[in-house]
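*Asks:* sequence and predicted structure, then a few things I'm wondering about:
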Amino acid sequence: MEGQEKRELLLEGLSCAQCSAKIEAETNALEGVTARMNFATQTLQLEYPRAKNGEDVVEKVRKIALAHEPDLLIREKSPRQETTETFILEGLGCANCAMKMEDRIGRLSGIGSVSIDFATRKMKVTPSAGTLSRQTLEEMQGIITDLEPETKILSEESSLDERRQPEKDHSVRKDVLLILLSGFILLGASYVPMNETLKLGLFLLSYLLVGGEILLRAGRNLVRGQVFDENFLMSVATMGAFLVGEYPEGVAVMLFYQVGELFQHLAVERSRKSIGDLMDIRPDYANLLQGEEVRRVLPQEVRPGDLLMVKPGERIPLDGVILSGTSSADTSALTGESLPRDLAVGDEVLSGFINLQGVLRMKVEKPYGESTVTKILELVENAAGRKAPTENFITKFARYYTPAVVLSALAIAFLPPLLFPGAELSDWGYRALVFLVISCPCALVVSIPLSFFGGIGGASRQGILVKGSNYLEALAHLDQVVFDKTGTLTHGKFQVTQVVPAPHFSAEELLRIAAHVESQSNHPIAMSILKAYGQDVDPSKITAYEEIAGYGIRATLEEGEVLAGNHRFMVKESINMDDAKVLGTVVHLSVNGQYAGHLVIADEVKKDSAEAITQLKALGIRKTVMLTGDRRSVGEKVGELLGLDEIHTELLPGDKVMALEKLMEKSTADTPVAFVGDGINDAPVLARSHVGIAMGGLGSDAAIEAADVVIMSDEPLKVATAVKIARRTRRIVWQNIAFALGVKGLFLLLGALGFATMWEAVFADVGVTVLAVLNAMRAMNTKGL
């Protein structure tokens, strides 16, 4: 915003969500200051008038923050801190551990912010000093090794071969062998007659085969102060079973826990693979033309201006223009369109299209890092950094849930024997152990992010890019949808359909004057007038030229002063005229103050616009609105044709923002307002809305930058599809929450009352997690929506 200063503060050590909200509220109460707190990244964004003393504002904010959390380290983030580095966490298999890694790494002094996406195993780190030092990298690896010893940090640039080593297959085989061996020994010790000492030895051997690694992890974590995790809970529960003489049950619980963990691992890996397959649009190679020679190279090696050959069946590797050849392309992976797109010389092509027929020669226009495929993949993969309120709730819930359950287990074990005569410590201790086995929150911590990520991946398969799970959740709650007209509900492809001269002017003369006046404008209406004129324009005949935003053009030609613009322009300049009652954009002209006539430029309504409005209303969207700069008669006719609830016409760019803000006055976070625009002219409105949706924004940097959701095709109906996907994802998320908490709550109660054994406890822990992950995978299936 003009006249505004922006600064960002890093509040290291911010750990209290309630304090965070109070700091934001009190900072917003400062005169002229707007504050936005991000509790997850510990950052506070400030915006205030440039006339204010910035240092004074920052000092006041420091005092506010320290009043709530005295131990905070507060410093300003510099522009160079915005460089984000991406790493692959090879071997990451524990969602709960990933959450702890994110928390602990975020507290390191050299880290500005960190986000770990369990689904893709990607860790995005923003250093607080521009670059990551070796010491910080070592500290990060130390934290990761503490929590998951086999997990390694790899840079994103590491070769695919390094990431695809057969470690996982080897690890799965090893786990299966240990489980089978432990199971045979358990059966032998349970059913083959032998002395008690040998039997105990076999039970211990069977236990250590499947539980030794868990015991070691629990011990290491205990030394480091990491008490409340699944390793600790399983170790205490199963060792407790041994202490009370339940040897077979102690071994069996650990054995079935490991079986459940194996199934959970396989389910998560399958889910990750399914999401990866949805995103499998990255080209593997490019056929580089060097003279008559064709050389296969990596797409990253190709530079703008290079020539490529694309054979039938191959994926177009980079964005460019066709120089020779004709074909058709499968664009479904990018746009969700089922019908192939015809390609000819001069057409633009985007990376990720699949060439279906002829051989194409093309010139590359953008480097690989700026190609459409790269932007799409970055958007989808970065979406995990913008977490939905539900995800943040689960993260906070898990932080307090496990300690609360452990304390409850201690109370169950020791209070009844102390308070009630006849209550035995062994009986209540066993109940407490069952209680502990049930308590791990993995089902929620694993399945919720996978559900949101699956929803985002499925949406991208439909040609809908959602920048974060927070926007996906907002889409599910939409209350009002506001549309731009031109280029959104209509094609935005103008054509002159009528030339209506006033007396004393001919149609040819009127079109010639209009073409000369519009010749220096790049507006689509001007292009349509020049196309209709069909002749060369002599620029020497234009001696003065002025564009007046929201009105039209004033120019001086050999005929004199010419005005060309809308009805308001004629009224403003006191030109006597009759308003044309037609469906289309009207350009009025006057010469030397005398009305000369008008041109009618038609803009066809898209074939799916009416269906989009109908479906949105069927989904329960309370109000659909159109904002347009077009004149009232045109806007009202389009609105009536489509069945819109409200139409606002003759709006200047700034008026659209004001109209949207008025619609948003009574809305809340639970009833968000979306704005759907073409992503180029509507950037301010897209940015101001709760959810900005850019229409037909494929390849448009302006659209991708300004919007929260980008519909890559040119179909308004995809707005309704996005809402359906969001609502389906939300249903799956809440199914998992209700299922996990319901089952765990039931078994916690049964365990405390003595009706549940450790066998049921293992199902309530691992079984629920496996089922929740399998349910989360449904979010990826968006067919039929």
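*Replies:* Received, thanks.
*Asks:* make it CA atoms for all contacts and neighbour counts henceforth
*Replies:* Will do.
*Asks:* which residues does stretch 681-697 contact?
*Replies:* 471, 474-475, 487-488, 653, 656-657, 660-661, 672-679, 702-704, 706-716 (CA atoms under 8 Å, 6 or more residues apart in numbering).
*Asks:* in strands, which of these fall?
*Replies:* Here DSSP state E is the test, and the contacts of stretch 681-697 give Val673, Ala674, Phe675, Val676, Gly677, Val709, Val710, Ile711 as lying in strands.
*Asks:* and here is the other one:
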Amino acid sequence: MSEANLKSQESTVYRVQGFSCAGCAKTFEKNVKQLSGVSDAQVNFGASKVTVVGNATVEDLERAGAFENLKILPEKSKQVIPKEPFLKKYSVLFVSVAFIVLGYLSQNVYGEDNISTILAFLMAILIGGYSLFKVGLMNLIRLQFDMKTLMTVAIIGASIIGEWSEGAIVVILFAISEALERYSMDKARQSIRSLMDIAPQEALVLRNGNEITVHVDEIQVGDIMIVKPGQKIAMDGVVVKGYSSINQAAITGESVPVEKNVSDEVFAGTLNGEGLLEVKVTKLVDDTTIAKIIHLVEEAQAERAPSQAFVDRFAKYYTPAIMIIAALVAIIPPLLFNGSWEDWVYQGLAVLVVGCPCALVVSTPVSIVTAIGNAARNGVLIKGGIHLEEAGSLKAIAFDKTGTLTKGTPVVTDYKILLNNDPNELLGIIAALESRSQHPLASAIIQKAVNDDISYKEIEVVDFSSITGKGIKGRINGMDFYIGSPKLFVETLSSFDIAGIDSEIKDLQLQGKTVMVIGADQKILALLAVADEVRESSKDVIRKLHTLGLKKTIMLTGDNQGTANEIGRQVGVSEIKAELMPEDKLKFIKEMRYEYEKVAMVGDGVNDAPALASATVGIAMGGAGTDTALETADIALMGDDLSKLPFTIKLSRQALWIIKQNITFSIVIKLLALILVIPGWLTLWIAIFADMGATLLVTINSLRLLKVKE
């Protein structure tokens, strides 16, 4: 059943403690699917969660995971990772090592065939390999061939041919290899657990005039939280009283605190500075931005990257193939070439051990979980391994202009009176008309009127109407006023003569400004120019992307060509496409994909949704507090600026490179070890060290992704 179908049905999610390897997670998933009353199940190994469709109790699930002593918890329960003393945690390993030491001492004194020597190694095998055999024998009975099946057969075979000491060593080294894999996954998951601990579990709430401490689960939308200096904010909300600076690094990755005043939005898990704030709660605890980030990151870990899908397909055929090769190595030389049965059975067992796909299986998930966790801690939400890999192979990036390369908050830059009108009186009329408009630039004009202390609200406007895509009109004091683009006066209001100001309009447009013409009584009264300010970080971001080797950066905008050229020149993009409708942007993204294959689109997650969806990777700006950005984008930059984009590309490329390194190394080391079979040089020692060494190296290599910084 697909993940989409799984989510569409009524399901329950549980957290799982105790996974030692990806293979064990798959075995657990199969066991859960076989439970009575369960129609489907899906294990998310990266996040240590299982989604169950149907009826199953915690006890049922723990029985399904009894082979590895798995602990099952409801999803919303607080995870308490049991901290066992080091000696207790690895007591079985230490006891096994002690018996191996006794075995070698006995071997030196009494010989390797002495009963005390054999007994010591046998005890080491039984104690150290108990959990391994429990799973391996069960898998063997069910004809399920995974790494534990291979190791079980190899150790039993070694015992049968009298290689007790090597069988014991294989048990110990495999246990160490499993411990390394468990440690690496725990280390990778820790970046997500750290997110879970960001938001406090209690808050000081004002109720009936009293300040009381309430658990976050009991806080309702509309409650007023009191956040003292130095405290973390427990819930998303809006400041209703007070002023302070907030450290939002946990959500947006910004290192510099952000000033917050009345009506400003604040997020759960962020740290209040020196001011006392009263915050009106706007979201329940499960709907806060940090809760959504955690949920989406955990879901992302379940999304299989292309390389992981390849590894899974490869391992499906690889493990049975290794067993067949091992059997042929053990049988053919003695039967056809008069070889020693003992020597070649030993070689066959060594093939089983070296063929254990530990390193291959762990190579991809550790890299993906580590990279996604690192990105989340730096204010970037990557919603799956596939998007991580795709971002690493991008060749071109397209940018929406407004709100992406620019701040998205236009300001009036020029106001020129052309006839003998009172500038303040005319600005009041313009503001009165624009206050009734829905155009994005209207706010800039109203703000100028407010800044210049111009009164406009009492001015009566009648017969107001919008001229679609071109401007507005309205009657004030018996006179019809028109405000709009030069195109309005050329194409619709041809009775107005704007030829005399054509050069002034073009000059302003060449400066990257949007020009509005004000006319009445067949005369042009004034010109207004509005510009959207370029973000301080945009130029540096584009430069870094070019340094990283991207072939093309393109700005897509619906604005006029002059404005687009000026903004494009300032930020340094390699190509500019202006005067585009949303459908034009979609068409252009499709053309780019045909030319460059891997193309990203960066926007605000609300506008240009078709272009974002059509791109190889859709990257949304300002994910913090924006549900649309979080839900629709493949990658969300939580802060409202582009500074995290080069880091995201760098991290994705590094992850892609490390995954390829891990897969290649895992396969090559196996092939090199298998070549040693030809001269009969492969031993169980070499085999287990090749396997354990490969697992250790790919794990360490993957954890390097934690150190990737901006």
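*Replies:* Great, that's in hand. Model, not experiment: these values are computed from the prediction.
*Asks:* check the mean deviation of the helix or strand Ala620 of the second structure falls within from the first structure.
*Replies:* Using DSSP states H and E, Ala620 of the second structure sits in strand 617-621. With mean CA distance after the TM-score superposition for the first structure, strand 617-621 of the second structure departs from the first structure by a mean of 1.2 Å once superposed.
*Asks:* what's the matching range in the first structure for that strand?
*Replies:* Alignment of strand 617-621 of the second structure against the first structure: residues 691-695, by TM-score structural alignment.
*Asks:* tell me the centre residue of the first structure?
*Replies:* Gly468 (2.2 Å; CA atoms, centre = their mean).
*Asks:* measure the counterpart of Leu450 of the first structure in the second structure to Leu696 of the second structure for me?
*Replies:* Residue pairing (TM-score structural alignment): Leu450 of the first structure is matched to Val366 of the second structure. Going from Val366 of the second structure to Leu696 of the second structure by CA to CA, to the nearest Å gives 12 Å.
*Asks:* those two: which has the busier surroundings?
*Replies:* More neighbours surround Val366 than the other of Val366 of the second structure and Leu696, with 27 against 21 (other CA atoms under 10 Å).
*Asks:* about what we covered before: report the distance from the match of strand 617-621 of the second structure to the chain centre.
*Replies:* Stretch 691-695 of the first structure sits 13 Å away from the centroid of its parent chain (CA atoms, centre = their mean, to the nearest Å).
*Asks:* just stretch 181-194 of the second structure next, same as before
*Replies:* On CA atoms, centre = their mean, the centre of stretch 181-194 of the second structure falls 15 Å from that of its chain.
*Asks:* mean deviation, that stretch versus the first structure?
*Replies:* So stretch 181-194 of the second structure averages 3.3 Å relative to the first structure (mean CA distance after the TM-score superposition for the first structure).
*Asks:* can you list the buried residues in that stretch?
*Replies:* Neighbour-count burial for stretch 181-194 of the second structure, counted by 16 or more other CA atoms under 10 Å, picks out Glu181, Arg182, Ser184, Met185, Asp186, Lys187, Ala188, Arg189, Ser191, Ile192, Arg193.
*Asks:* before we move on, the earlier item: closest to Asp538 of the first structure among the ones in strands among the contacts of stretch 681-697 of the first structure?
*Replies:* Among those, Gly677 lies closest to Asp538 of the first structure (CA to CA), at 35.7 Å.
*Asks:* quick one: the aligned partner of that closest one in the second structure from Met151 of the second structure, how far?
*Replies:* Mapped onto the second structure by TM-score structural alignment, Gly677 of the first structure lines up with Gly603. Note on Gly603 of the second structure: its distance to Met151 of the second structure, by CA to CA, is 51 Å.
*Asks:* same question, Leu180 of the second structure
*Replies:* Distance from Leu180 of the second structure to Met151 of the second structure, by CA to CA: 17 Å.
*Asks:* repeat that for Lys30 of the second structure.
*Replies:* Per CA to CA, Lys30 of the second structure is found 21 Å from Met151 of the second structure.
*Asks:* count of residues packed around the match of Gly677 of the first structure?
*Replies:* That count, for Gly603 of the second structure with other CA under 10 Å as the rule, works out to 28.
*Asks:* how about Gly562 of the second structure?
*Replies:* 20.
*Asks:* now swap in the one 5 residues further on and tell me
*Replies:* Using other CA under 10 Å as the criterion, Ile567 of the second structure is surrounded by 25 other residues.
*Asks:* counterpart of it over in the first structure?
*Replies:* Using TM-score structural alignment, Ile567 of the second structure lines up with Val638 in the first structure.
*Asks:* got a list of what its match touches?
*Replies:* By CA under 8 Å, 6+ apart, Val638 of the first structure lies in contact with Val605.
*Asks:* tell me how far it lies from Thr83 of the first structure.
*Replies:* Per CA to CA, Val638 of the first structure is found 46 Å from Thr83 of the first structure.
*Asks:* and the closest residue to Val170 of the second structure other than its chain neighbours, how many neighbours?
*Replies:* Using CA to CA, 6 or more residues apart in numbering and skipping the chain neighbours, the partner closest in space to Val170 of the second structure is Ile688 (6.3 Å). By the other CA under 10 Å criterion, the neighbourhood of Ile688 of the second structure contains 27 residues.
*Asks:* same thing with Met101 of the first structure?
*Replies:* Using other CA under 10 Å as the criterion, the residues surrounding Met101 of the first structure number 24.
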